[in-house]
Structure formats: C-alpha cells, structure tokens
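Asks: My questions are about this predicted structure, shown below with the sequence.
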Amino acid sequence: MDIVGTGFLARTLRPLAGRHPDTVALAAGESRTSGATEADYAREAALLRDVAKQCAATGQRLLFFSTAATGMYGFAEGPGREDTTVTPYTPYGAHKLALEEQLRASGVDHLILRLGHLVGPHGRYHQLLPTLLRQVREGVVSMHRGATRDLLRVGDAITIIDRLLAAGLRGDTVNVASGFAVPVEDIVDHLARLLRLAPRKEYVDTGVRYAISTEKLRALVPEVADMGFGPDYYRRVLNDLIAAEHA
C-alpha cells in the first residue's frame, strides 16, 4: 500500500505498507475539526483530485479517510449509519462529506472509511486525547457538558482496515469505530486517575451526544466481536496510551 502523508494517521498505517499493493491510502489533509479555513479545505480537495487522478492512471484503489464523529453524525437520530442521508453538524463534517461526494463522482475505485477518534502514541497537538492529556497535566480541563466521543485504539484500527482492504471492497463506505461513545467527562476522570492528578473541570457550551453504527463493520469484519468493544473499552484504550508514554 502506498501511503500519502506523514502525520499521525500515516504513521498509524505503516504496518500495512507492505500489504495491499493495489491501494493508495490518502492519509494527509486537514485534520483540525475546528479552526480550519476555506483555503485549508480547498487544499485538501485539490490533493484528493490529484491522488484520484493518479489512481485512475495506475488502476489502484484510493483509500479515503472521512469522519464518523460529531461533525458527521451529530444531528443523526439514533446511531449514525453509512446508508442514510447525513446532515453534517459542523463545517468540518460538511467538508468531509463534500470530499466523499467528490471522490464518488470521480469514478475512481475507492473505499471510504468514516473514522471514530483514533488513539495512540504521537497524536497531533490539536487532537482530542493530546489536548485532554495536556489539560489534565496543566490542572484545568475545558469540556463541553454532555459531550461524548467514540475512541478506537490504533492497533484495533489497523486490524480492521487490513481486513476491509483484504475483502476487496470498492465503491463503499464503512464506519470504523467501537460503537460506544463515552462521555468526555469519564475520559478525563480516567486519565486523571491514571496520572494521579485532580484537575479542575470547566464546562462550556452544551455538548453533543452521538453514536456510531457498527452494524455494517461487524458484518464485514467478524473479528470485531473479539476486540472487546463495549462500555468499558475506552479504559483499555487510555491505559495503553499512558503505558506507551512510559515504555
């Protein structure tokens, strides 16, 4: 697999670099869920056009990473599904949905994966877990009251992506997540216990509760049933993250 990009997602995919030679993974572009400009979004759209043209010329499948988080499914009634009409909740979600539509219209072989929140070492400064860890250590955590997030360990994500690519899917869209959205306050509390800290919590605007449907994922990748996904899965994800920091 050819990997386009050098950031957190691209590094996450490196174990698959020697597999799936028929695939180009676009693991670059705008990763900020807030604060990006129209120029930032335009650059990612242009990059997608260029990589799609490359794949059309070589006959390779383009693996594109979208979002299954609040920006995409925040308005959904019930768990967000791949086969229903989506009304994006944020400009970032609208941008990712527009890129999905751009890719489908290109006619190139592709697979779109809508990701939950990947968690692993070397996350980008602005991403959820690095931000929460930094704030816990600094003593003050700012969070949206009632907000939830679906966390997915990078090792589990790699296994899932590997299986989906091996299945030969083309022209399809799949949610890749645990299926269990956890209150952000619970995530903060567990990080604080692991680090033996007691940060002050500050609450801002009302947060959004959402859920991601993994029905399609479970049908395509039966191994998901053995990954331990459930209400307490996030604790193992966070335990592994902190352990990796001290390895």
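Replies: Great, that's in hand.
Asks: switch to C-alpha atoms for all contacts and neighbour counts from now on
Replies: Noted.
Asks: can you give me the helices for the protein?
Replies: 8-12, 38-58, 70-73, 91-106, 128-138, 154-166, 184-195, 215-220, 233-245 (DSSP state H).
Asks: roughly how far is the first one from the heart of the chain?
Replies: If I follow you right, that is helix 8-12. Centre-to-centre, helix 8-12 and its host chain are 11 Å apart (Cα atoms, centre = their mean, to the nearest Å).
Asks: From the rest of the structure, what touches that helix?
Replies: Residues outside helix 8-12 that contact it (Cα atoms under 8 Å, 6 or more residues apart in numbering) are Ile3, Val4, Ala27, Ala28, His122, Gly123, Arg124, Val154, Ile158.
Asks: residues of that helix that come out buried?
Replies: Buried residues in helix 8-12, counting neighbours by 16 or more other Cα atoms under 10 Å, are found at Phe8, Leu9, Ala10, Thr12.
Asks: can you put those in TSV and add distance to Leu111?
Replies: As requested, these are exported to TSV (distance: Cα to Cα, whole Å):
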residue	distance to Leu111
Phe8	20
Leu9	16
Ala10	16
Thr12	18
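Asks: Just give me the closest of those residues to Ala211.
Replies: Leu9 (22.3 Å; Cα to Cα).
Asks: Now do the contacts for Leu26.
Replies: Under the criterion of Cα under 8 Å, 6+ apart, the contact partners of Leu26 comprise Ile3, Val4, Gly5, Leu48, Val51, Leu62, Leu63, Phe64, Phe65.
Asks: try this one next to it:
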Amino acid sequence: MEVIGSGFLAGNFATLASSHPGVVVAAFGVCVASGIPEADFAREATRLYELISRCERRQEKLVFFSTASAAMYAVPGEAGREDGPVFPSTAYGRHNLALEAVLAASRVDHLVLRLAHVVGAAQHADMLLPSLVRQVQSGTVRLYRGAWRDVIDVADVVTVVDRLLTAGVSRTVVNVATGTAVPVERLVDHLEAELGVRADREYVSEVATQPVSVAKLHSLVPEAARIGSEDYYRRVLSKYVWEYAGSTTAATG
C-alpha cells in the first residue's frame, strides 16, 4: 500500500504500508468541515484528478476518504445509506460528493469511504476532540443545538479498511461509522469528568442530524458490529483526551 499525504490519517495508515500491494490511499486534502478557502478545495480536486490518471495508467486501486458527517447526511429521519439520496449541508459536503462522482465516473478501480468523526492522536486542532478539549479547558464551549456525533477510533478505521481491502471490496461507497451517534452534550459531559473542569455552554444555532446506516459495513465486515456499544464513545474519548489536554496545558504554560 502506498499512502499519499502527511497528516493524521496518513500517519495512521502507514501501519499498513507493507500490506495490499497495488493500493494507493489518498490521505490528503481538506480535513475540517468549515471555514475552508475555495483554493483548498481546488487544490485537493486537482491532486485527486492527477492521482486517478496515475492509478488508471498503472492499474492501481485508489482509496478515497469522504465524509459521513452532517456535512453529507443532513436530513433527519431514515439513516443515511450509501445508495440513498444525500443533500449535503455545507461546501465541504458538496465538495466530497463531487469528488465521489468523479471517481464513480472514472475507469480506475476505487473504494470510497465515508468516515464518521474519527478520533485519534495528532489531529488538526480544529477537529472534533482537540477543539472540544481546548474549549472545555478554556471554561466555555460553543455547541450546535441538536447536534449529534458518531465518534470512531482511528485504530478501528484502519482495521475496517484493512478488512475491506482484504475482501476485495471495489467500486463502491461504504460508510465507516459506529451507527451510534450521541448528543454532543454527552461528549462534553465526559470530557468535563475526565478533565475535572466545568465549562459554560453557549449554543450558536440549531442543526439537523441524520443517523448513519452501517448495514452495508456490517455485511462486508461483520466484526465491525462490535464497534459502537453504549460506552464506546466514552472509551474512545478517554483513550485520547490527555493527548490534547496535555498539549493545551503545555501551550498555555
């Protein structure tokens, strides 16, 4: 496997570098859902187009990471399915859907993975966990009213992708999520308990949250059904919270 990129996902998928020959993982591009300059979207698209041409020429399989967040699944009610209608709510979601369409229309062998809110070490400061930890420690956290988050450990993402590639899953889209989203307030509750801090909560607006279907994932990787138990999100947050609490403490002196 060749991993292209230098960020959070790229670092974690480097553990599979000796596996899956002929597979190229596009682990680069936009990693946060808001405040993204158009130039960043354009740069990622151009890089992906070039990679598609290369993989087609060399007969390689291309793995692309999209999103299963509310940026993509934004209509309350029935769980969002890979083959169902989607109405992306942000430029980030629309950008990912457009790149999915480019891959679907190409001749390259590919696998599109719509990721839930991935949590792990060494993430961008504006991603979910580092952002929440920083805000809780500051004493004030800003939340979207009605927001739910499906949190998944990056280690489980790597395992799931490894299994999908081993099974030869190809030319399709798969939601990689737990299927068990929780209100964002519960995430804050747990972080406060871990950190021993109480933060004021400010609500900025109301958002629609659509659950994510994991039926396809479970049919392809049955062992993924163990992900998403009732206390799963707590275990994942506890596993990584002090990485960001520590870095925040160090940064503030």
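Replies: Arrived safely. Please read these numbers as outputs of a predicted model, since none were measured by experiment.
Asks: quick one: TM-score?
Replies: Overlay of the two chains. TM-score (TM-score structural alignment, normalised by the length of structure 1): 0.95; 245 aligned residues with a Cα RMSD of 1.3 Å.
Asks: need the contact list for Val141 of structure 2.
Replies: In this structure, Val141 of structure 2 makes contact with Leu132, Gln135, Ala199, Asp200, Arg201, Glu202, judged by Cα under 8 Å, 6+ apart.
Asks: mind running it again at 7 Å?
Replies: Gln135, Ala199, Asp200, Arg201, Glu202 (Cα atoms under 7 Å, 6 or more residues apart in numbering).
Asks: Check Val176 of structure 1 too.
Replies: Shown here is Val176 of structure 1, whose contacts under the criterion Cα under 7 Å, 6+ apart are Leu113, Arg114, Leu115, Gly116, Leu217.
Asks: Burial check on the residue nearest to Thr33 of structure 1 when sequence neighbours are not counted, number of neighbours?
Replies: Leaving aside its sequence neighbours, Thr33 of structure 1 sits nearest to Tyr92 (Cα to Cα, 6 or more residues apart in numbering; 5.5 Å). Taking other Cα atoms under 10 Å as the criterion, the count of residues near Tyr92 of structure 1 is 23.
Asks: I'd like the helices of structure 1 written out as JSON lines, with distance to Gly207 of structure 1 added.
Replies: Rendered in JSON lines, the data for those read as follows (distance: least, Cα to Cα, whole Å):
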{"stretch": "helix 8-12", "distance to Gly207 of structure 1": "26"}
{"stretch": "helix 38-58", "distance to Gly207 of structure 1": "25"}
{"stretch": "helix 70-73", "distance to Gly207 of structure 1": "10"}
{"stretch": "helix 91-106", "distance to Gly207 of structure 1": "16"}
{"stretch": "helix 128-138", "distance to Gly207 of structure 1": "14"}
{"stretch": "helix 154-166", "distance to Gly207 of structure 1": "25"}
{"stretch": "helix 184-195", "distance to Gly207 of structure 1": "9"}
{"stretch": "helix 215-220", "distance to Gly207 of structure 1": "25"}
{"stretch": "helix 233-245", "distance to Gly207 of structure 1": "19"}
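Asks: Please report the distance of Asp156 of structure 1 from Leu133 of structure 1.
Replies: Distance of Asp156 of structure 1 to Leu133 of structure 1, given as Cα to Cα, to the nearest Å: 21 Å.
Asks: Could you tell me which residues make contact with the residue nearest the centre of structure 1?
Replies: Per Cα atoms, centre = their mean, the C-alpha nearest to the average position across structure 1 is that of Leu115, at 3.2 Å. For Leu115 of structure 1, the contacting residues are Phe65, Ser66, Thr67, Ala68, Asn175, Val176, Ala177, taking Cα under 7 Å, 6+ apart as the criterion.
Asks: Can you give me the distance of the closest residue to Ala28 of structure 1 other than its chain neighbours to Cys55 of structure 1?
Replies: Nearest residue to Ala28 of structure 1 in three dimensions, chain neighbours excluded: Gly5, at 4.4 Å (Cα to Cα, 6+ apart). Taking Cα to Cα as the measure, Gly5 of structure 1 and Cys55 of structure 1 are separated by 16 Å.
Asks: neighbour count winner among the two?
Replies: Here Gly5 of structure 1 and Cys55 are compared on neighbour count by other Cα under 10 Å; more neighbours surround Cys55, at 19 against 14.
Asks: What is the neighbour count of Gly228 of structure 2?
Replies: Neighbour number of Gly228 of structure 2 under other Cα under 10 Å is 17.
Asks: Nearest spatial neighbour of it, chain-adjacent residues omitted?
Replies: Gly228 of structure 2's closest residue in space is Thr178 (Cα to Cα, 6+ apart), at 4.6 Å.
Asks: That neighbour - how many residues pack around it?
Replies: Taking other Cα under 10 Å as the criterion, the count of residues near Thr178 of structure 2 is 27.
Asks: list the contacts for it?
Replies: Thr178 of structure 2 is in contact with Asp150, Ile152, Val214, Ile227, Gly228, counting by Cα under 7 Å, 6+ apart.
Asks: Run a quick neighbour tally on the second one.
Replies: As a burial measure, Ile152 of structure 2 scores 26 neighbours (other Cα under 10 Å).
Asks: try the first one
Replies: Residues lying near Asp150 of structure 2 (other Cα under 10 Å) number 23.
Asks: Surely it and Val119 touch.
Replies: No: taking Cα atoms under 7 Å as the definition, Asp150 of structure 2 is not a contact partner of Val119, at 10.2 Å.
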